[in-house]
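# sequence-free structure coming up:
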């Protein structure tokens, strides 16, 4: 006789400590401040679900300190390796000049499921997990606000239809993010945090600063790519030429000049933003525009997508064809 699986429940703190060195199913609930792809997306040991009432992800894995005990100590809470991999893969599915995905995870409470193995592509398993998550949200609403572990959704979510994105590339990006590349993961995490900050107008300076972290990560990733291609000690100019060769030259744009560097046009403002006093003088405010965040957020996502997979999406070739007059702007 087939064995019936026990009803799902939460793993209590004592059991969680006992299993801390084993992979567990961790739930992350996302706040309504984000912009999410509607639907359910299942990948190996990972699931993301978004509907009007709740958005959450489920990942079977371990936290950073168990994944790599040699990492430096930090008191900051963040996404686990598995959740960051899932969120990054979804972000990379954006298309050029298209809609933007914003992931706003609630990281103060990340409950664990009491389960060894789950068939995440099963509709009944998804329904059971969703019921548990909704129950946790209702429990939090009954708790005094100052004692809540996370904020339950206070309004319907903003969701995009999956047709707005290159969702068919999700498995490709998910696979490309394994094994973990610390530089790429740090860059994608910085882009996610920049998006979170951008939802609050008073923190748009900090959103741009987070993009500077992603910018530095992308520069290191490009340098590593150039080293693998045979360039010894690649410079910022070599990186600028890489950008031109893979992103600008197909559009017929001129090659970078002898003095042009990787994102060189942003160098001075980045120095003045991060250093109140520098060789450029003392500044009481950061010399930024909101477009700085938007441009970096757009370009760096595309750079990471190309670096991880070694190819452009169909959206890139479509834009090239439109630019060269080979295709009409609204022609598929």
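That came through fine. What you are looking at is a predicted structure, and each value in this text was computed from that prediction instead of being measured.

# make it CA atoms for all contacts and neighbour counts henceforth
Noted.

# spatially speaking, which residue is in the middle of this protein?
Central residue of the chain (C-alpha atoms, centre = their mean): residue 88, 3.5 Å from the mean position.

# Excluding covalently adjacent residues, which one is nearest to that residue?
Spatial nearest neighbour of residue 88, excluding adjacent residues (C-alpha to C-alpha, 6 or more residues apart in numbering): residue 188 at 6.1 Å.

# Residues in contact with the strand or helix carrying the one you found: which ones?
According to DSSP states H and E, residue 188 maps onto helix 182-198. For helix 182-198, contacts defined as C-alpha atoms under 8 Å, 6 or more residues apart in numbering pick out 33-34, 84-85, 88, 102-104, 203-204, 206-211, 213-218, 220-221, 293, 297, 301, 304.

# now these: which count as buried?
Buried members of the contacts of helix 182-198, scored by 16 or more other C-alpha atoms under 10 Å, are 33-34, 84-85, 88, 102-104, 204, 206-211, 213-215, 217-218, 220-221, 293, 297, 301, 304.

# Mind giving me the packing neighbours of the top helix by length along the chain?
Using DSSP state H to define each element, the chain has its longest helix at helix 204-228. Here helix 204-228 touches helix 182-198, helix 236-243, helix 267-274, helix 290-309, going by 3 or more C-alpha pairs under 8 Å, 6 or more residues apart in numbering; DSSP states H and E.

# most packed of the ones you listed?
helix 182-198 (a mean of 22; mean count of other C-alpha atoms under 10 Å).

# quick one: that helix to helix 290-309, angle?
Helix 182-198 and helix 290-309 are oriented at 150 degrees to each other (axes from the mean of the first three to the mean of the last three C-alpha atoms, to 10 degrees).

# for residue 49, helix, strand, or coil?
strand (DSSP: H, G, I helix; E, B strand; the rest coil).

# show me what contacts the closest residue to it other than its chain neighbours?
Once flanking residues are discounted, residue 49 sits nearest to residue 40: 4.3 Å by C-alpha to C-alpha, 6+ apart. Shown in contact with residue 40 (C-alpha under 8 Å, 6+ apart): 47, 48, 49, 50.

# structure B:
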């Protein structure tokens, strides 16, 4: 890929923001490497700082490299405006993550495996990260879910691409879900790909669909939490070829709950 005369990791991920694909890769490694229930959530601040580091673990292990990102161009007044107590009120209230070695290892694994020249992957990760940023403000949670649905479509496209590589001529949504079931090591569900979220995606993107017209579609917060959690595990698996530890634990719990032998 090449944008604005630049190719590789330093090209902009999207014309209307300042992220490069390398930054998407780095931020996604922190976000996905911490697992499906990760409390890591980006907060949109008008800050720009360069970090002259290539390895994700160099930044994660040394908070002195990451902490300065929060200090320039941001004031306590900025944090006081409109967050309704949902976020820290001052810079001093932010805490840095105490990474254990295993989570750091998985974040680094994702960073190393992520292909910045895969436009579908970059688009999906970009949308998933933006979903979490939008979620910080309740006024934008419908937009947060819309970004999650874009990330879902990217994951779907990546699986269809893999199925075509394996010889499927016209893979369906059922085929995509079956492939995902096999990746996770669970019995085939006989469902369409992320079928539980299909209706919400249609209602969110189409103002007048077969489900009817709604002035403001109703969605629950769980719709975003559950979808984003599932997408974290799926993108990690698609990129690294392995299940994240937390995804594996959730898979094993699902199998035990349904009285299926854990392999």
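Structure received. Keep in mind the model is a prediction, meaning the values are calculated, not measured.

# Send over the TM-score of the superposed chains.
After superposition, the two chains reach a TM-score (TM-score structural alignment, normalised by the length of the second structure) of 0.74; 238 aligned residues with a C-alpha RMSD of 3.7 Å.

# Alignment lookup: the residue nearest to residue 88 of the first structure to the second structure.
With TM-score structural alignment as the criterion, residue 188 of the first structure lines up with residue 125 in the second structure.

# how much space between that match and residue 236 of the second structure?
As judged by C-alpha to C-alpha, to the nearest Å, residue 125 of the second structure and residue 236 of the second structure stand 10 Å apart.

# repeat for residue 246 of the second structure
11 Å.

# again with residue 187 of the second structure
20 Å.

# Which one (most neighbours) among the contacts of residue 40 of the first structure?
For these, counting by other C-alpha atoms under 10 Å, the largest number of neighbours falls to residue 48: 26 neighbours.

# Provide a list of residues in contact with residue 232 of the second structure.
32, 35, 36 are the contacts of residue 232 of the second structure under C-alpha under 8 Å, 6+ apart.

# need the contact list for the last one.
Neighbouring residues of residue 36 of the second structure by C-alpha under 8 Å, 6+ apart: 228, 229, 230, 232, 233, 246, 247.

# can you rerun that using 6 Å?
For residue 36 of the second structure, the contact set (C-alpha atoms under 6 Å, 6 or more residues apart in numbering) comprises 229, 232, 233.

# Likewise for the second one?
Listed by C-alpha under 6 Å, 6+ apart, the contact partners of residue 35 of the second structure are residue 246.

# In the first structure, which residue range corresponds to stretch 217-237 of the second structure?
Using TM-score structural alignment, stretch 217-237 of the second structure lines up with residues 286-306 of the first structure.

# from the chain's centre, how far out does the matching stretch sit?
Going by C-alpha atoms, centre = their mean, to the nearest Å, the spacing between the C-alpha centre of stretch 286-306 of the first structure and its chain's C-alpha centre is 14 Å.

# do the same with stretch 159-175 of the second structure
Centroid separation for stretch 159-175 of the second structure versus its chain: 23 Å, with C-alpha atoms, centre = their mean.

# can you name the residues of the first structure that that stretch overlays?
Under TM-score structural alignment, stretch 159-175 of the second structure corresponds to residues 222-238 of the first structure.

# Which residues belonging to that stretch are considered buried?
222, 223, 224, 225, 226, 234, 236, 237, 238.

# Pull the residues that contact that stretch.
Residues from elsewhere that reach stretch 222-238 of the first structure, judged by C-alpha under 6 Å, 6+ apart: 261, 262.

# swap the cut-off to 10 Å and go again
216-221, 239-244, 256-264, 303-304, 307-308 (C-alpha atoms under 10 Å, 6 or more residues apart in numbering).

# quick check: stretch 41-59 of the first structure aligns to which part of the second structure?
Going by TM-score structural alignment, stretch 41-59 of the first structure sits over no part of the second structure.

# rewinding a little: show me which of the contacts of residue 36 of the second structure is closest to residue 216 of the second structure.
Closest approach between these and residue 216 of the second structure, by C-alpha to C-alpha: residue 229, at 24.5 Å.

# That closest one contacts residue 151, correct?
No - in this structure, residue 229 of the second structure is not within contact of residue 151 by C-alpha atoms under 10 Å, at 11.8 Å.

# Let me see the contact set for residue 48 of the second structure.
With contact set as C-alpha under 10 Å, 6+ apart, residue 48 of the second structure has these partners: 18, 19, 69, 70, 72, 73.

# Please tell me I have it right and the third one contacts residue 51.
Yes - using C-alpha under 10 Å, residue 69 of the second structure makes contact with residue 51 at a distance of 9.0 Å.

# between those two, who's got more neighbours?
Neighbour totals were compared for residue 69 of the second structure and residue 51, and residue 69 leads with 16 against 11 (other C-alpha under 10 Å).

# isn't there a helix covering the more buried one?
Yes - under three-state DSSP, residue 69 of the second structure sits within a helix.

# How about it: what's its closest non-neighbour residue?
Using C-alpha to C-alpha, 6+ apart, the closest residue to residue 69 of the second structure is residue 49 (6.3 Å).

# need the contact list for that neighbour.
66, 68, 69, 70, 72.

# For the first structure, just list every one of the strands.
24-30, 35-37, 39-43, 46-50, 55-61, 105-106, 112-113, 158-160, 277-278, 281-282 (DSSP state E).

# May I see those organised as a markdown table, with distance to residue 14 of the first structure added?
What follows is the strands of the first structure, written out as a markdown table (distance: least, C-alpha to C-alpha, whole Å):
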| stretch | distance to residue 14 of the first structure |
| --- | --- |
| strand 24-30 | 14 |
| strand 35-37 | 34 |
| strand 39-43 | 29 |
| strand 46-50 | 24 |
| strand 55-61 | 18 |
| strand 105-106 | 23 |
| strand 112-113 | 12 |
| strand 158-160 | 37 |
| strand 277-278 | 51 |
| strand 281-282 | 54 |
